[in-house]
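A.B. asks: Need coordinates for the below:
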Amino acid sequence: MLNILLERLRQGHRTIAFPASLPPLPPRYRGLPILSAGPCAPGCGSCAGVCPSRALGADADGLYLDLGRCILCGACAGACPGGRVSFSGDHRLASSTREGLILRPGTRPTVTPLEPARQKLFARSLRLRQISAGGCNACEADINVLTTIVFDLGRFGIDFVASPRHADGVVVTGPVTRNMLSAVGDTFDAVPDPRVAIAVGACAISGGLFADSPETTGGATPHLPVDLFVPGCPPHPLTILDGLLRLIGLKTP
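C.D. replies: Sure thing, here's the model as predicted:
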């Protein structure tokens, strides 16, 4: 026992200071995409052509990127001859609305806190039931990381529970396969009102790389009243945590 206590003292405090301060992210971390203003070359399409999830496109208003489909692979940045697409180290990717994930030059996603009634109820105690609806386990793993000593999700009053009847909302990962569609609906229906729904990862938002598969149903977006969209493939744990805290009205850097 003495050796255990000595080792614990040697290791010191492991929980990050976030949201009081932002922990350093590795240089190779690829965060919020940045689109620069300016015209594309006529008929170019180089960046859109290499995007595996068809997240990039152009319309009458110019270049846009659907962060809800983007897997942050970075292929577009290397393919754009004009350098109009780049990636920052900004972890703040979450949005309150699906439309807020459509990026254009000078825009970024934002999270609007829940309305006062739900915010007051959930700000100090938010219990969530996670639903893996056909995911590859990457998003699920990064959600699980939030419960470790490094992020310590419980210090914010947020925890994951086993039963939807004990939950305040659901967190859906995966493209929601046909086999999981009824389970997602039944689980959400079992959560008592008022409740929240959160879509984590490109698959849960849009179907991601599996959007064209007849075995998937486009993620949680078509089936649930989603309150928070957390894009990525998978999202960094800090991105998920930042979105959750903003949703319940806590300030983050």
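A.B. asks: Every contact and neighbour count from this point should use C-alpha atoms.
C.D. replies: Noted.
A.B. asks: I'd like to know how far residue 177 sits from residue 150.
C.D. replies: 32 Å (C-alpha to C-alpha, to the nearest Å).
A.B. asks: With neighbour numbers in mind, choose between these two.
C.D. replies: More crowded of residue 177 and residue 150, by other C-alpha atoms under 10 Å: residue 177, with 22 against 13.
A.B. asks: Surely the more buried one and residue 213 touch.
C.D. replies: No - the pair residue 177 / residue 213 is not scored as a contact, 9.2 Å apart, by C-alpha atoms under 8 Å.
A.B. asks: Next, the second sequence, to be compared with the first:
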Amino acid sequence: MVGLWRKILRTGRVAEPAPGRPGYGVPAVAAELGGSVQVRHVDAGSCNGCEVEIASAFGPVYDAERYGARLVASPRHADALLVTGPVTRNMAEPLRRTYDAVPGPKAVVAVGDCARNCGVFAGAYGVTGAVRDVVPVELEIEGCPPRPEAIVEGLRRLTGR
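C.D. replies: The predicted structure follows:
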């Protein structure tokens, strides 16, 4: 046993170098995309109506994953941001930081009327503006809240399927 410990201490840590990033990245436009897209959802100040529909879009009935869209827990693993709600004053900077954390190429999808043009929250004192006022938006999905079919169709356009 002592010999094993000596060998471990002599050898030290042995690890393989980290693998490089795959060459098939997911870009912001469907022409470059052509595959799956990893999506990070960001609630920028919504009423949660859009979140219910996003959950339905990724649920067993509409199953957005079969078209290559998958929800991920970290913006560092994402190719696109799915942003809901008008951007509130408290969420403007976190949204910018989340956008910056997504590796390029990246896309932003504004989901719902509030994300597109502030909807019923337009002119409210705590609202900075629409999502496109804070970060560049590639795709907008209309509705208050949008139907799960519309969300799935938007994600299909994003993946080019």
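A.B. asks: Let me see the TM-score of these two.
C.D. replies: Remark: TM-score between the superposed chains equals 0.79 [TM-score structural alignment, normalised by the length of structure 2]; 134 aligned residues with a C-alpha RMSD of 1.4 Å.
A.B. asks: how about the helices of structure 2, start to end?
C.D. replies: Here structure 2 has its helices, by DSSP state H, at 2-11, 30-33, 49-57, 92-101, 113-117, 148-159.
A.B. asks: counterpart of the fifth one in structure 1, which residues?
C.D. replies: Put plainly, it is helix 113-117 of structure 2. With TM-score structural alignment applied, helix 113-117 of structure 2 matches the range 202-206 in structure 1.
A.B. asks: That stretch vs structure 2 - mean distance after superposition?
C.D. replies: After superposition onto structure 2, the mean distance of stretch 202-206 of structure 1 to its aligned counterpart is 0.7 Å, using mean C-alpha distance after the TM-score superposition for structure 1.
A.B. asks: Would you mind pulling the contact partners of that stretch?
C.D. replies: Outside stretch 202-206 of structure 1, the residues that touch it by C-alpha atoms under 8 Å, 6 or more residues apart in numbering are 67-71, 135, 172-176, 199, 208-211, 218-221, 229-234.
A.B. asks: corresponding residues in structure 1 for the longest strand along structure 2?
C.D. replies: For structure 2, the strand that runs over the most residues, judged by DSSP state E, is strand 37-43. Mapping strand 37-43 of structure 2 onto structure 1 (TM-score structural alignment) gives residues 126-132.
A.B. asks: between the helices of structure 2, which gets nearest to residue 67 of structure 2?
C.D. replies: Distance to residue 67 of structure 2, taken as C-alpha to C-alpha, is lowest for helix 148-159 among these, at 6.3 Å.
A.B. asks: contact partners of that closest one?
C.D. replies: 28-30, 33-37, 53-54, 56-57, 62, 64, 67-69, 111, 139-141.
A.B. asks: and the end-to-end length of stretch 214-224 of structure 1?
C.D. replies: Counting by C-alpha to C-alpha, you get 20 Å between the two ends of stretch 214-224 of structure 1.
A.B. asks: Pull out the buried residues from that stretch.
C.D. replies: Across stretch 214-224 of structure 1, burial judged by 16 or more other C-alpha atoms under 10 Å covers 216-221, 224.
A.B. asks: before we move on, what about stretch 106-125 of structure 2?
C.D. replies: 106-119, 121.
A.B. asks: Any idea how far apart the tips of it sit?
C.D. replies: Criterion C-alpha to C-alpha; first-to-last residue distance in stretch 106-125 of structure 2 is 30 Å.
A.B. asks: Distance from it to the middle of the chain?
C.D. replies: The chain centroid and the centroid of stretch 106-125 of structure 2 are separated by 16 Å, computed with C-alpha atoms, centre = their mean, to the nearest Å.
A.B. asks: In structure 1, what residue corresponds to residue 58 of structure 2?
C.D. replies: In structure 1, the residue matched to residue 58 of structure 2 (TM-score structural alignment) is residue 147.
A.B. asks: dump the residue contacts of the residue lying closest to its match once chain neighbours are set aside.
C.D. replies: Once flanking residues are discounted, residue 147 of structure 1 sits nearest to residue 153: 5.3 Å by C-alpha to C-alpha, 6 or more residues apart in numbering. Applying C-alpha under 8 Å, 6+ apart to residue 153 of structure 1 gives the contacts 146-147, 159, 241.
A.B. asks: switch to 7 Å and redo it
C.D. replies: 146-147, 159 (C-alpha atoms under 7 Å, 6 or more residues apart in numbering).
A.B. asks: Quick one: map residue 221 of structure 1 onto structure 2.
C.D. replies: By TM-score structural alignment, residue 221 of structure 1 lines up with residue 132 in structure 2.
A.B. asks: which residue packs closest to that match, ignoring adjacent ones?
C.D. replies: Going by C-alpha to C-alpha, 6+ apart, residue 132 of structure 2 has residue 116 as its nearest residue, at 7.4 Å.
A.B. asks: And the one you found, how far from residue 49 of structure 2?
C.D. replies: From residue 116 of structure 2 to residue 49 of structure 2 the distance is 15 Å (C-alpha to C-alpha).
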